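A.B. asks: the sequence isn't on hand, but the structure is:
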């Protein structure tokens, strides 16, 4: 489903824990990391699509999260031509996204990357809010920066007198970052073959063969 300008409607999700760290997912069989995102189906509202993608990619349900904010308008990025099937070039441009800021009200153990038969991630971790954009594919970095900047004003205040700090953990740094599902490296960049695996960026009928 494309709009008149050639952009596919899409949602992005920034999921926070109690320390305002964000869910950072490692894409299946790659070394690239990103936020959950996915297309809006015909007849869906952005919020409906967000909850569907949240379950499909992270395994969470609406009662596991609280919506804190969303971007006011669509944020757009173009997909380079060499990632688009030749017969789609000229009318498919890329994605337009509404981004949601969510707070996890459930537990880490509620996460399930295998909630469907088509998982998007094979590992995840909590990362500081200003994620390292150098591990995000280049043409999406500006949108990530815009979404993080716009939604930062809605970050909840962190209670620094919580049980984690009483237990001697610092409030920032790698001590709070936990990698799940066996991923062994972080942010190693993307090879040419990994860049070609962009099912998030182009609908299946538009992707280059």
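C.D. replies: It's in. Keep in mind the model is a prediction, meaning the values are calculated, not measured.
A.B. asks: when you work out contacts or count neighbours from here on, use the C-alpha atoms and nothing else.
C.D. replies: Noted.
A.B. asks: now do the contacts for the most centrally placed residue in the chain.
C.D. replies: Within the chain, the residue whose C-alpha comes closest to the C-alpha centroid is residue 35; the distance, by C-alpha atoms, centre = their mean, is 1.6 Å. With contacts defined as C-alpha atoms under 8 Å, 6 or more residues apart in numbering, residue 35 is in contact with 12, 13, 14, 23, 24, 25.
A.B. asks: my read: the last one touches residue 121, true?
C.D. replies: Translated: residue 25. Yes. Residue 25 lies in contact with residue 121 (C-alpha atoms under 8 Å); the separation is 5.9 Å.
A.B. asks: show me where this structure has its strands.
C.D. replies: All strands of the chain, identified by DSSP state E, fall at 7-16, 22-27, 33-34, 37-39, 65-70, 75-78, 94-104, 121-127, 179-180.
A.B. asks: now mean neighbour count and distance to residue 145 too, for those, in JSON lines please.
C.D. replies: Putting the strands of the chain into JSON lines (neighbours: other C-alpha atoms under 10 Å; distance: least, C-alpha to C-alpha, whole Å) gives the following:
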{"stretch": "strand 7-16", "mean neighbour count": "24", "distance to residue 145": "12"}
{"stretch": "strand 22-27", "mean neighbour count": "23", "distance to residue 145": "14"}
{"stretch": "strand 33-34", "mean neighbour count": "25", "distance to residue 145": "12"}
{"stretch": "strand 37-39", "mean neighbour count": "23", "distance to residue 145": "15"}
{"stretch": "strand 65-70", "mean neighbour count": "17", "distance to residue 145": "14"}
{"stretch": "strand 75-78", "mean neighbour count": "18", "distance to residue 145": "11"}
{"stretch": "strand 94-104", "mean neighbour count": "23", "distance to residue 145": "12"}
{"stretch": "strand 121-127", "mean neighbour count": "21", "distance to residue 145": "15"}
{"stretch": "strand 179-180", "mean neighbour count": "16", "distance to residue 145": "23"}
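A.B. asks: okay, pairing it with this:
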């Protein structure tokens, strides 16, 4: 669904573990890493889209997670001009995203990047909470900063955290196995 301004409705998913780390996934066959995300289909609510994308992208089901927070508003980013497909109608110039913060309640072994048969990711790992802000592609960085700031207190179990402005502290990722 693309709105009148050219932004595609989309959901973003931040999955955290009990240590306050977040799931960071590598795009299939690429070197870019990001949070799971995906489009909202016609007639689908953002929450319905989130559960569908959660399974399609990381193999988790509703019973494997608990919703901790939802973003207050839609957050937008523009695609770089080289990624805008001018020949498609309507033209999509970016994404508007409703974000969800989820707590993994099921076993980590339930994460299955190939569950849908069409994997979007080929590797994943747990990283420190602020690590993604510096590592995501530049055009998504401001949205990541905003949503992580919004979710900070909830994600870190009420611990105070300074809103991200510059370089995040720590953050050597912990490697996880690939799904093949």
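C.D. replies: Structure's in. What do you need? This one's a predicted model, so the numbers in the text were calculated from it and none came from an experiment.
A.B. asks: please state their TM-score.
C.D. replies: Scored against TM-score structural alignment, normalised by the length of the second structure, the superposed chains reach a TM-score of 0.86; 168 aligned residues with a C-alpha RMSD of 2.0 Å.
A.B. asks: let me know the closest of the contacts of residue 35 of the first structure to residue 62 of the first structure.
C.D. replies: Top of the list for closeness to residue 62 of the first structure, among the contacts of residue 35 of the first structure and by C-alpha to C-alpha, is residue 13 at 13.0 Å.
A.B. asks: so how far is stretch 112-130 of the first structure off the chain centroid?
C.D. replies: Distance of stretch 112-130 of the first structure from its chain centroid, counting by C-alpha atoms, centre = their mean, to the nearest Å, is 9 Å.
A.B. asks: ok, back up a step: rebuild the strands of the first structure as CSV, extending it with distance to residue 151 of the first structure.
C.D. replies: Listed next are the strands of the first structure as CSV, based on distance: least, C-alpha to C-alpha, whole Å:
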stretch, distance to residue 151 of the first structure
strand 7-16, 9
strand 22-27, 12
strand 33-34, 17
strand 37-39, 16
strand 65-70, 7
strand 75-78, 13
strand 94-104, 7
strand 121-127, 16
strand 179-180, 25
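A.B. asks: and residue 110 of the first structure, which of those strands is closest to it?
C.D. replies: Closest to residue 110 of the first structure of the strands of the first structure is strand 94-104 (C-alpha to C-alpha; 9.8 Å).
A.B. asks: what about the residue nearest to the centre of the first structure, distance to residue 24 of the first structure?
C.D. replies: Taken as C-alpha to C-alpha, to the nearest Å, the spacing of residue 35 of the first structure relative to residue 24 of the first structure amounts to 6 Å.
A.B. asks: hmm, back to that, for residue 154 of the first structure, which of the strands of the first structure is the nearest?
C.D. replies: Set against residue 154 of the first structure and scored by C-alpha to C-alpha, these come closest in strand 65-70, at 6.7 Å.
A.B. asks: ok, longest helix in the second structure?
C.D. replies: Using DSSP state H, we find that the single longest helix of the second structure is helix 141-155.
A.B. asks: corresponding residues in the first structure for it?
C.D. replies: Under TM-score structural alignment, the match for helix 141-155 of the second structure in the first structure covers residues 141-155.
A.B. asks: tell me which residues of that stretch are tucked away?
C.D. replies: 141, 143, 144, 147, 148, 151, 155 (16 or more other C-alpha atoms under 10 Å).
A.B. asks: try stretch 34-52 of the second structure
C.D. replies: When neighbours are counted by 16+ other C-alpha under 10 Å, the buried residues of stretch 34-52 of the second structure are found to be 34-40, 46-47, 49-52.
A.B. asks: which residues sit against the match of helix 141-155 of the second structure?
C.D. replies: Residues lying outside stretch 141-155 of the first structure but in contact with it, judged by C-alpha under 8 Å, 6+ apart, are 20, 68-71, 75-77, 99, 101, 129-130, 133-134.
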